[in-house]
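**Student:** The sequence and its predicted three-dimensional model are supplied below.
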Amino acid sequence: GRRRGVLSDYTFAVQHEGKLLNIGKAYSGLTDLEVSQMTEFFKQHTIQDYGRFRLVEPVVIIEVAFNGIQKSNRHSSGYALRFPRIVRIRSDKTVAEIDTLETVRKVLQKNIGDETYPPAR
């Protein structure tokens, strides 16, 4: 496909007690040019290359829109964003400014308790 040879699936995290905890993965929302630029950046900032995926320096901040939050055993944060999509790259932000696990919990509890947001039907 048109994204062959580029790094186009991005795993993202929230912070908690000085650690980054995975909360989801998004692959939509960026233009082909942005994906190409991100690929080059990530190739230059790879910590470990595992073949099909890379661990990169955690310095790129993305703004993500999503349809909901649910508990998850799959992600280290304990939560997953439902249908996440990248809104934009936030070059004006640092890792210290990303959302926290506490923010995720507050959004979830404020809206429905502690299972999913929005509520399952």
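**Tutor:** Arrived safely. Because the structure is a prediction, the values reported are computed rather than measured.
**Student:** C-alpha from now on. contacts and neighbour counts both.
**Tutor:** Noted.
**Student:** burial measure for the residue nearest to residue 91 when sequence neighbours are not counted, as a count.
**Tutor:** Among residues not flanking residue 91 along the chain, residue 61 sits closest, at 6.6 Å (C-alpha to C-alpha, 6 or more residues apart in numbering). Burial of residue 61 is recorded as 18 neighbouring residues (other C-alpha atoms under 10 Å).
**Student:** A further structure is provided below for comparison with the first:
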Amino acid sequence: LWLALEVPVTYFVFDLLYLDGDELLDRPLAERRERLEVLLRDASSEHVQLTPAKWANTAEEFEAAFREALERGNEGLMIKDPQAPYLPGTRGRRWLKWKQPLATLDVVVTAVEYGHGKRRGLLSDYTFAVRAGDRFVDVGKAYSGLTDDEIRQLTDFFLRHTIQDLGFRRRVEPKVVLEVAFNNIQRSSRHESGYALRFPRIVRLRLDKRPEEVDTIERVEEIFRRQFERGPQ
């Protein structure tokens, strides 16, 4: 009781999988949602609430809902097919996550690691940095966004420009510039910069930029401060 008073928590319910001995996983989302609304109609409180949902059928309606989510300070939307069953532990095109990057940065690769699975033997995980005066400080790591051919070419390049071979990981000369997108920035003691980009993904190789032209730590700090201005106006 006292913990609930000191640390108030609200349980947001978004789906109903079992009710009164009836398993609902194979029932369509629209039916599960309707039964959930009935269940919580008289049971909701400040600690148990139904997750808001709305119907959208056109591109304009989707765009409006997305903008409303960003204005509330949310990262984006979960878009679900109303006829979809609930499939635990699987991904598919009947549930889609729609997010908008907070910003993009031009960064330089400072270290690389070997990948897994089909990328085994390829240097496909890239630690990247921004400028801090006359040196580079790391702000994150990304491994998605490049084509298989680009990864193979970069592997050959990084093998020739390794500063320190640590086995699974290599420190490399800061020569390759990437543009990365990300959802937000958090403070981090892991990186010397004091910051880490969350959910970074590679937008493209920046062959037109030199390492000394990448973004600065001041730019990272500016975006970090600005992200707290997002939300209801």
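**Tutor:** Right, received. Where do you want to start? Owing to the predicted nature of the structure, the values given are computational and were not obtained by experimental measurement.
**Student:** Need the TM-score between these chains.
**Tutor:** Put the two chains on top of each other and the TM-score (TM-score structural alignment, normalised by the length of structure 1) is 0.91; 115 aligned residues with a C-alpha RMSD of 1.3 Å.
**Student:** picking up where we left off before, what residue of structure 2 matches up with the residue nearest to residue 91 of structure 1?
**Tutor:** Under the alignment (TM-score structural alignment), residue 61 of structure 1 maps onto residue 177 of structure 2.
**Student:** Read off where stretch 100-109 of structure 1 ends up in structure 2.
**Tutor:** Using TM-score structural alignment, stretch 100-109 of structure 1 pairs with 216-225 in structure 2.
**Student:** how about the helices of structure 2, start to end?
**Tutor:** With helices called from DSSP state H, structure 2 shows them at 2-6, 29-40, 59-71, 148-160, 217-226.
**Student:** For the last one, name the packing helices and strands.
**Tutor:** Using 3 or more C-alpha pairs under 8 Å, 6 or more residues apart in numbering; DSSP states H and E as the contact test, the elements touching helix 217-226 of structure 2 are strand 123-132, strand 184-187.
**Student:** between the longest one and helix 148-160, how big is the angle?
**Tutor:** Inter-element angle recorded for strand 123-132 of structure 2 and helix 148-160: 70 degrees (by axes from the mean of the first three to the mean of the last three C-alpha atoms, to 10 degrees).
**Student:** Other residues contacting strand 123-132 of structure 2?
**Tutor:** Under the contact criterion C-alpha atoms under 8 Å, 6 or more residues apart in numbering, strand 123-132 of structure 2 has outside partners 106-115, 136-143, 151-152, 154-155, 158, 212, 214-218.
**Student:** what range in structure 2 does stretch 19-35 of structure 1 sit on?
**Tutor:** Residue span in structure 2 matched to stretch 19-35 of structure 1, by TM-score structural alignment: 135-151.
**Student:** now that stretch: how far from the chain's centre is it?
**Tutor:** 15 Å (C-alpha atoms, centre = their mean, to the nearest Å).
**Student:** in structure 1, what residues pair with stretch 67-75 of structure 2?
**Tutor:** Stretch 67-75 of structure 2 maps onto no residues of structure 1, going by TM-score structural alignment.
**Student:** Determine the number of other residues adjacent to the residue nearest to residue 227 of structure 2 when sequence neighbours are not counted.
**Tutor:** Using C-alpha to C-alpha, 6+ apart and skipping the chain neighbours, the partner closest in space to residue 227 of structure 2 is residue 184 (7.2 Å). Other residues within reach of residue 184 of structure 2, judged by other C-alpha under 10 Å, total 18.
**Student:** before we move on, the earlier item: nearest to residue 39 of structure 2 among the helices and strands packed on helix 217-226 of structure 2 would be which one?
**Tutor:** Taking C-alpha to C-alpha as the criterion, residue 39 of structure 2 comes closest to strand 184-187 out of these, the separation being 36.1 Å.
**Student:** how much does that closest one stray from structure 1?
**Tutor:** Its matched residues in structure 1 lie on average 0.5 Å from strand 184-187 of structure 2 after superposition (mean C-alpha distance after the TM-score superposition for structure 1).
**Student:** Excluding its own residues, what touches that strand? List them.
**Tutor:** Strand 184-187 of structure 2 has contacts (C-alpha under 8 Å, 6+ apart) with 101-102, 194-199, 223-224, 227.
**Student:** mind running it again at 6 Å?
**Tutor:** By C-alpha atoms under 6 Å, 6 or more residues apart in numbering, the residues outside strand 184-187 of structure 2 that reach it are 102, 194-198, 224.
**Student:** Then stretch 141-159 of structure 2?
**Tutor:** Residues outside stretch 141-159 of structure 2 that contact it (C-alpha under 6 Å, 6+ apart) are 122-128, 200-203.
**Student:** out of those, which is most surrounded?
**Tutor:** Highest neighbour count within the contacts of stretch 141-159 of structure 2, by other C-alpha under 10 Å: residue 123, with 26 neighbours.
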